[in-house]
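>>> my questions concern the predicted model and sequence given below.
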Amino acid sequence: MRFRRDANLDPSQVTDMRGRSMGGPVIAGGGGIGVVALVIFVLYTVLSGGSGDLGSLGSLDGQSVSTGPPSTLDQDCRTGQDANERQDCRIVADVNSIQAYWSRVVQGYKPAQTVFYTGATQTGCGAASSQVGPFYCPVDKRVYIDLGFFDELQSRFGAQGGPFAEAYVLAHEYGHHIQDLLGTIGRARQGSGPEGGSVRTELQADCYAGVWANHAVETGLIEDLTQADINSGIDAAGAVGDDRIQERTQGQIDKESWTHGSSEQRRRWFSKGYETGSARQCDTFTGSI
């Protein structure tokens, strides 16, 4: 996956909070966790496979974010060549491309900020630590990610990794933003288990990620996508399937506790989005999945 060397990046779509610490404790286990924050954790903690620590979310009361080193993204991430050389600039370029595509096909599209953070951060959905993995918060319309997750994607989840695997993660999160804009994200609350609303919502976000991938080169930022790139995205989708995570962490599979779908489902719905290039083909809420 390569970016056009002379493509112009827009780092204003990313808020860089790396190196800034959150003052005050992140309250554990129910003490101070609001209902909204808990629901958001369960429904929108993407790629955690339902294995995240609820104690990583807590009340924002009395907390503050201390100042840290100023961001240099606006200076360091200006062109596609910068994206080819630096991971954080590459993520900026991914965000730019994803939003460029969806702004063309979703009427009244409203951009969503991506927030880089380290360790823990404040969000509209509560105080979150990097343990929850990348997630979209519909309260403040932001995508949150500790870039260290991409190392975990390989070391913890066993994915091959690589630039397009990273792009898939971002595209999945923005899939939730599209659901939010279209008013369908609330359907995640409809039922539980392998056919429940949470799984269907996550699989649709995978499909939306594939739709963007089909059109990624058209956005003018990405030079080309090879089959090897697409394969790495499919591999990443499969690596974070509920069944695979449960088998690795628990030694057994419990379908009734699924929140994101099986490895096969995640690969299949990403592939369907990529092969068709049409969001209309991403109706995971009708029929069997």
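Here it is on my side, so go on.
>>> going forward, measure contacts between C-alpha atoms and count neighbours the same way
Noted.
>>> how many residues are close by residue 279?
Each residue near residue 279 was counted by other CA atoms under 10 Å, and the total is 18.
>>> tell me which element the residue nearest the centre of the chain is part of?
Nearest residue to the geometric centre of the chain (CA atoms, centre = their mean): residue 173, 3.1 Å. In this assignment (DSSP states H and E), residue 173 forms part of helix 163-182.
>>> buried residues in that helix, which are they?
163-181 (16 or more other CA atoms under 10 Å).
>>> try stretch 84-91
Applying 16+ other CA under 10 Å to stretch 84-91 flags 84, 88, 89, 90, 91 as buried.
>>> in contact with the fourth one, which residues?
When you say that, I think you mean residue 90. 82, 83, 84, 163 (CA atoms under 8 Å, 6 or more residues apart in numbering).
>>> likewise for the third one?
With contacts defined as CA under 8 Å, 6+ apart, residue 89 is in contact with 73, 76, 77, 82, 83.
>>> am I right that it falls within a helix?
Yes: assessed with DSSP: H, G, I helix; E, B strand; the rest coil, residue 89 lies in a helix.
>>> all strands of the stretch 1-150 of the chain, in order?
Taking DSSP state E, counting those that start in this stretch as the criterion, the stretch 1-150 of the chain carries its strands at 2-3, 14-16, 22-23, 64-65, 113-116, 120-123, 126-129, 135-137, 142-145.
>>> let's bring in a second model and compare:
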Amino acid sequence: MRLDDFDPSDNVRDLGSSSGPGGGFGGGGGGNILLGLLPLLLGRKMGCGTLAILAIGAVLFFSMGGGGGLIAPQSGVQAPAGTGTGGGATGAAACNTPERRFSCQVLASTEQTWERIFAESGQRYPAPTLNFYQGGATSGCGFASSAVGPYYCPADQGVFLDTSFFDELANRFGAAGDFAQAYVIAHEVGHHIQTVTGTSERVRREQSRVGEREGNQLSVRMELQADCYAGVWANRNKQYLEAGDIEEGLRAAEAIGDDTLQRQAQGRVVPDSFTHGSSAQRQKWLRIGLDSGNPAACDTFSQPI
């Protein structure tokens, strides 16, 4: 994907590195996010790689206040002892590695794309902030180690990214390529769209009224819509795509499907526990966005998924 035409976004912060405990949740200090959903899905202790892949977008649900009890943050959490900052750079100065610079250019392209889409209906697009970190980060949604992978926190209206995740995506799960990386970021920006349009809050309220199975289904629809929004962004930036880019994105969508992850981790698939959608569903909705370029086509809540 060629994004050299884009200057890095100014809506970027470097949060630095954390020396707090890593690898999973609930260990170490009392500020860790509680992800009881993950053992439920996979039925076993997981390594950081599995956690990272599974958490693409999933962590959005702790940012929604743990709707339906799917992912429950502790209120008022603090970073574990020893967590540092060491960052402080903002804007282009925070885009100080090739991986970060590309991520900053992806964010800039999402800003231009969604600004135009919002303007079509007479609205202003409030861009999110991209927060780089290493090891762990404290946000308005609590402390999370890099094991959770990229995530979005609406309390900060920010995407949080440790770019080491891209190595995991490529080397452990076979989803290499710059467009696969861009898809990850565009998916998290899709959760930002859901927040500013009120979809996240509506789903959170509905999840609080239904049982676990129904709440999981709502979670799946949220994640698939974010996939579709990522496809809309890619459609509106066709001129920057290169041969093989779409295939890279579809491979990434396949790699993070609930059925694929469950089969790899425990040898069996439990559809009622899905919270993100199957590989086929994630590919389908990414493709719908890619083909249509229309956010209205991403209504996963009123259509069969």
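Looks like it arrived, so ask away. Just so you know, these numbers come straight off a predicted model, no measurement behind them.
>>> which of the contacts of residue 90 of the first structure are also in contact in the second structure?
Among the contacts of residue 90 of the first structure, none has aligned partners that stay in contact in the second structure (both residues aligned by TM-score structural alignment, their matches' CA atoms under 8 Å).
>>> state the next helix or strand along the chain beyond the helix holding residue 173 of the first structure.
Proceeding N to C from helix 163-182 of the first structure, the next assigned helix or strand is helix 197-215, under DSSP H and E.
>>> how much does that next one stray from the second structure?
With mean CA distance after the TM-score superposition for the first structure, helix 197-215 of the first structure departs from the second structure by a mean of 0.2 Å once superposed.
>>> so what touches the next helix or strand after that helix?
Next helix or strand after helix 197-215 of the first structure toward the C-terminus (DSSP H and E): strand 222-224. Strand 222-224 of the first structure is contacted from outside by 1, 2, 3, 4, 97, 216, 217, using CA under 8 Å, 6+ apart.
>>> ok, so of these, who is nearest residue 144 of the first structure?
residue 97 (17.3 Å; CA to CA).
>>> that closest one matches what in the second structure?
Aligned counterpart of residue 97 of the first structure in the second structure: residue 109 (TM-score structural alignment).
>>> what's the burial count for the nearest residue to that match once chain neighbours are set aside?
Once flanking residues are discounted, residue 109 of the second structure sits nearest to residue 6: 6.8 Å by CA to CA, 6 or more residues apart in numbering. If you count neighbours by other CA under 10 Å, residue 6 of the second structure ends up with 15.
>>> same check on the one 4 residues further on?
Residue 10 of the second structure is flanked by 18 other residues according to other CA under 10 Å.
>>> just to revisit the earlier point, and the gap between the match of residue 97 of the first structure and residue 286 of the second structure?
Distance, residue 109 of the second structure to residue 286 of the second structure, by CA to CA, to the nearest Å: 18 Å.
>>> the two: which is more packed in?
Comparing residue 109 of the second structure with residue 286 by other CA under 10 Å, the one with more neighbours is residue 286, at 28 against 23.
>>> what range in the second structure matches the helix or strand that residue 275 of the first structure is a member of?
Here residue 275 of the first structure sits within helix 263-276, counting by DSSP H and E. Counting by TM-score structural alignment, helix 263-276 of the first structure lines up with residues 279-292 of the second structure.
>>> same thing with stretch 196-203 of the first structure?
By TM-score structural alignment, stretch 196-203 of the first structure lines up with residues 217-224 in the second structure.
>>> how far off centre is that stretch?
13 Å (CA atoms, centre = their mean, to the nearest Å).
>>> again, but for stretch 29-45 of the first structure
With CA atoms, centre = their mean as the basis, the mean position of stretch 29-45 of the first structure lies at 18 Å from the chain mean.
>>> so which bits of it are buried?
Those would be 32, 33, 34, 37, 38, 40, 41, 42, 43, 44, 45, for stretch 29-45 of the first structure by 16+ other CA under 10 Å.
>>> kindly reformat the residues you listed as JSON lines containing distance to residue 128 of the first structure.
What follows is the buried residues of stretch 29-45 of the first structure, written out as JSON lines (distance: CA to CA, whole Å):
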{"residue": "32", "distance to residue 128 of the first structure": "13"}
{"residue": "33", "distance to residue 128 of the first structure": "11"}
{"residue": "34", "distance to residue 128 of the first structure": "13"}
{"residue": "37", "distance to residue 128 of the first structure": "9"}
{"residue": "38", "distance to residue 128 of the first structure": "11"}
{"residue": "40", "distance to residue 128 of the first structure": "11"}
{"residue": "41", "distance to residue 128 of the first structure": "9"}
{"residue": "42", "distance to residue 128 of the first structure": "13"}
{"residue": "43", "distance to residue 128 of the first structure": "14"}
{"residue": "44", "distance to residue 128 of the first structure": "12"}
{"residue": "45", "distance to residue 128 of the first structure": "10"}
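>>> mind telling me what residue 12 of the second structure corresponds to in the first structure?
Checking TM-score structural alignment: residue 12 of the second structure goes with residue 14.
>>> looking at the first structure, which residue reaches furthest from the middle?
residue 62 (28.3 Å).
>>> not counting its neighbours along the chain, what's nearest that residue?
Nearest residue to residue 62 of the first structure, sequence neighbours excluded (CA to CA, 6+ apart): residue 24, at 7.0 Å.
>>> distance of the one you found from residue 127 of the first structure?
10 Å.
>>> between those two, which one's more packed in?
Using other CA under 10 Å as the criterion, residue 24 of the first structure and residue 127 rank with residue 127 on top: 23 against 12.
>>> corresponding residue for the more buried one in the second structure?
Checking TM-score structural alignment: residue 127 of the first structure goes with residue 143.
>>> got a list of what that match touches?
By CA under 8 Å, 6+ apart, the contact set of residue 143 of the second structure is 31, 32, 33, 77, 78, 79, 80, 136, 137.
>>> same question for residue 161 of the first structure.
Contacts of residue 161 of the first structure (CA under 8 Å, 6+ apart): 150, 153, 154, 232, 236.
>>> change it to 10 Å
150, 151, 152, 153, 154, 155, 229, 232, 233, 235, 236 (CA atoms under 10 Å, 6 or more residues apart in numbering).
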